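Enquirer: next one to model:
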Amino acid sequence: MTVRILPCGDRALSVELSDRIDETVNARIIDLTAALSSDPIGGIEETVPTYRSLMVLYDPAIIRGKDLSLRLEERLRILQPGRTSGRLFSVPVRYGGPVGLDLEDLAAMKAMTVEDLIALHASVDYRVYMIGFAPGFAYLGGLPDALHTPRLAVPRQHVAAGAIGIGGKQANINSVAGPSGWRFLGQTPVRLFDPSRADAFLLKAGDRVRFRPIEAAEEADLAARIAAGAPGLEEIAS
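Expert: All right, here's what the predicted structure looks like:
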């Protein structure tokens, strides 16, 4: 991998490992994040992992950017791959319904039945490449090629929290309500972000999710349990 460490203002560095989306690259970014958490470098205030890079925010009164860059290069040289292992979660999804606005149109576009599209979408494990855009918003890789679809030309101004979408080669789970140009197939009652919880974020980069189709009655039951404090996610064996 070709490493570039670039300044981002006077309080942050971007550690770039590639110019493309790749699971191996992403795993190394997550390993570096974990290494800096378990054995911190003095002056680092926060790390933000992305698809192919790690943003490192630091206090220049404690460590200068040039010195930190050298320390990060050294960490990468000695980094042991595979030091972190993501969890696998089952995510319940009601396909269609009031939030699955694009389900039928997508099925027609792909020359599939709605049932076949749902089965294909739920047939694979998705990797959480990064959390971003909004608090807890999960960018997912692993979308089957047949479901790759461009975003909408005109974004919708309001899409509900928990919406399950497709954007290009990616899949996603909305964490909060907001505007979006993604195409949406359904909704999960699971709330990826809830600041009232001890751990506000349910998913982390490197985790995997497997979608489980549910009907409206189970969705309502799960929504009630989640409102009462249940997480709604079920961790399953790999």
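Enquirer: contacts and neighbour counts: CA atoms only from here.
Expert: Noted.
Enquirer: who are the packing partners of the host helix or strand of Ser37?
Expert: Element membership of Ser37, judged by DSSP states H and E, is helix 23-38. Contacts of helix 23-38 with other secondary structure elements, assessed using 3 or more CA pairs under 8 Å, 6 or more residues apart in numbering; DSSP states H and E, are made with strand 44-49, strand 53-58.
Enquirer: next, the second sequence, to be compared with the first:
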Amino acid sequence: MLRILPSGPRAFLVEVENDSQVLSLLNEVANRATTSWIKHVVDIVPGERTVLFDGVADLNAAQADVQSWQLQVGQAGPGMTVEVECRYDGPDLDRVAELWQMSSEDVVNYHSRLLHRVVFCGFAPGFAYIRSLDENHMVPRRASPRPNVAAGSVGLARSYTGIYPRPSPGGWQLIGRSDTRIWDEKREPPALLTPGTRVTFIPI
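Expert: Predicted structure coming up:
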């Protein structure tokens, strides 16, 4: 069920039940991108369970239109696919293997064969929350965050995989590292991983 909340004179926020519905909502937006109000929207910002529409000329018409959408749970458009090479040698790999009750090698095989999809971005420029894990493979954040996590580190938290675009503090369980440049201000767009993008992790 969609819940629509006002968010300023030209914006509104759509709340959904889960991140799968966020992807479904973004798919609807893509399918309707040429309709009268969507093509003039200034910005569309997805979150874990929300999508913000900003710069909407006719709020009443737009909100009524969105309220009528029938979302198919988990349905998302094809999107582009980005391959990310990953050395699965992170300091928390054995911890994740223990949580999942499998070997470290099995963790690598499992994670690299999953269907990964970016739901939203945040925390730091270029940091993508990549939906990866099912309910049986949820991973808790570390009890004590590390004061410094190296750029390119690949970590798990809850149902998400993340790749640190730059050195920063972080509390995710680190299972590997990648040399793929996730954020580049000279690139357009600077972020390699944007909402809706499919991600394939290639063990090296």
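Enquirer: so what number do they get for TM-score?
Expert: Structural agreement between the overlaid chains, expressed as a TM-score with TM-score structural alignment, normalised by the length of the second structure, amounts to 0.82; 201 aligned residues with a CA RMSD of 2.8 Å.
Enquirer: between the helices and strands packed on helix 23-38 of the first structure, which gets nearest to Gln157 of the first structure?
Expert: With CA to CA as the criterion, Gln157 of the first structure lies closest to strand 44-49 of these, at 27.4 Å.
Enquirer: related to what we said a few turns ago, got the angle for the helix holding Ser37 of the first structure vs strand 53-58?
Expert: With axes from the mean of the first three to the mean of the last three CA atoms, to 10 degrees applied, the angle from helix 23-38 of the first structure to strand 53-58 works out at 20 degrees.
Enquirer: now the counterpart of Pro78 of the second structure in the first structure, nearest residue through space, not along the chain?
Expert: Here Pro78 of the second structure is matched to Ser85 in the first structure, going by TM-score structural alignment. In space, not counting the residues next to it along the chain, Ser85 of the first structure is nearest to Gly206; the distance is 7.2 Å by CA to CA, 6 or more residues apart in numbering.
Enquirer: and the one you found, what does it touch?
Expert: With contacts defined as CA atoms under 8 Å, 6 or more residues apart in numbering, Gly206 of the first structure is in contact with Asn26, Ala27, Ile30, Ser85, Gly86, Arg87, Arg127, Val128, Tyr129, Met130.
Enquirer: kindly report the same for Pro165 of the second structure.
Expert: Under the criterion of CA under 8 Å, 6+ apart, the contact list for Pro165 of the second structure reads Ala124, Pro125, Gly126, Phe127, Ala151, Gly152, Arg181, Ile182, Trp183.
Enquirer: most widely separated two among those?
Expert: Ala124 and Arg181 (14.2 Å).
Enquirer: higher neighbour count, these two?
Expert: The residue with the greater number of neighbours, taking Ala124 of the second structure and Arg181 and applying other CA atoms under 10 Å, is Arg181; the counts read 17 against 12.
Enquirer: any idea which helix or strand carries the more buried one?
Expert: Counting by DSSP H and E, Arg181 of the second structure is held by no secondary-structure element, helix or strand.
Enquirer: now for it: what does it line up with in the first structure?
Expert: Arg181 of the second structure maps onto Arg191 in the first structure, by TM-score structural alignment.
Enquirer: cool, and Val108 of the second structure?
Expert: Per TM-score structural alignment, the equivalent position to Val108 of the second structure in the first structure is Ile118.
Enquirer: and that match, helix, strand or coil?
Expert: Look at Ile118 of the first structure: counting by DSSP: H, G, I helix; E, B strand; the rest coil, its state is helix.
Enquirer: quick one: contacts for it?
Expert: Residues Tyr95, Pro213 are the ones in contact with Ile118 of the first structure under the rule CA under 8 Å, 6+ apart.
Enquirer: tell me how far it lies from Leu185 of the first structure.
Expert: Relative to Leu185 of the first structure, Ile118 of the first structure is positioned 8 Å away (CA to CA, to the nearest Å).
Enquirer: shared neighbours of the two, anything?
Expert: Between them, Ile118 of the first structure and Leu185 share these contacting residues under CA under 8 Å, 6+ apart: Tyr95.
Enquirer: trace the residue nearest to Ser85 of the first structure over to the second structure, please.
Expert: With TM-score structural alignment defining the correspondence, Gly206 of the first structure maps onto Gly196 in the second structure.
Enquirer: contact partners for the residue nearest the centre of the first structure?
Expert: With distances taken as CA atoms, centre = their mean, the residue of the first structure nearest its centroid is Ala138 (2.6 Å). Shown here is Ala138 of the first structure, whose contacts under the criterion CA under 8 Å, 6+ apart are Val128, Tyr129, Met130, Ile131, Gly132, Asn172, Ile173, Asn174, Ser175, Leu203.
Enquirer: try 6 Å this time
Expert: Neighbour list for Ala138 of the first structure: Ile131, Asn172, Ile173 [criterion: CA atoms under 6 Å, 6 or more residues apart in numbering].
Enquirer: now the helix or strand where the second one lies, how far from the chain's geometric center?
Expert: Which is Asn172 of the first structure. Here Asn172 of the first structure is covered by strand 170-173, with elements defined by DSSP H and E. Relative to its parent chain, strand 170-173 of the first structure has a centroid offset of 7 Å by CA atoms, centre = their mean, to the nearest Å.
Enquirer: mean per-residue distance, it to the second structure?
Expert: For strand 170-173 of the first structure, the mean deviation from the second structure after alignment is 1.9 Å (mean CA distance after the TM-score superposition for the first structure).
Enquirer: re the thing from before, ok so the residue nearest to Ser85 of the first structure is a helix residue?
Expert: No: when classified by three-state DSSP, Gly206 of the first structure is found to be coil rather than part of a helix.
Enquirer: and it, how far from Arg94 of the first structure?
Expert: Counting by CA to CA, the separation of Gly206 of the first structure from Arg94 of the first structure is 24 Å.
Enquirer: which residue in the first structure aligns with Val41 of the second structure?
Expert: Counting by TM-score structural alignment, Val41 of the second structure corresponds to Ile44 in the first structure.
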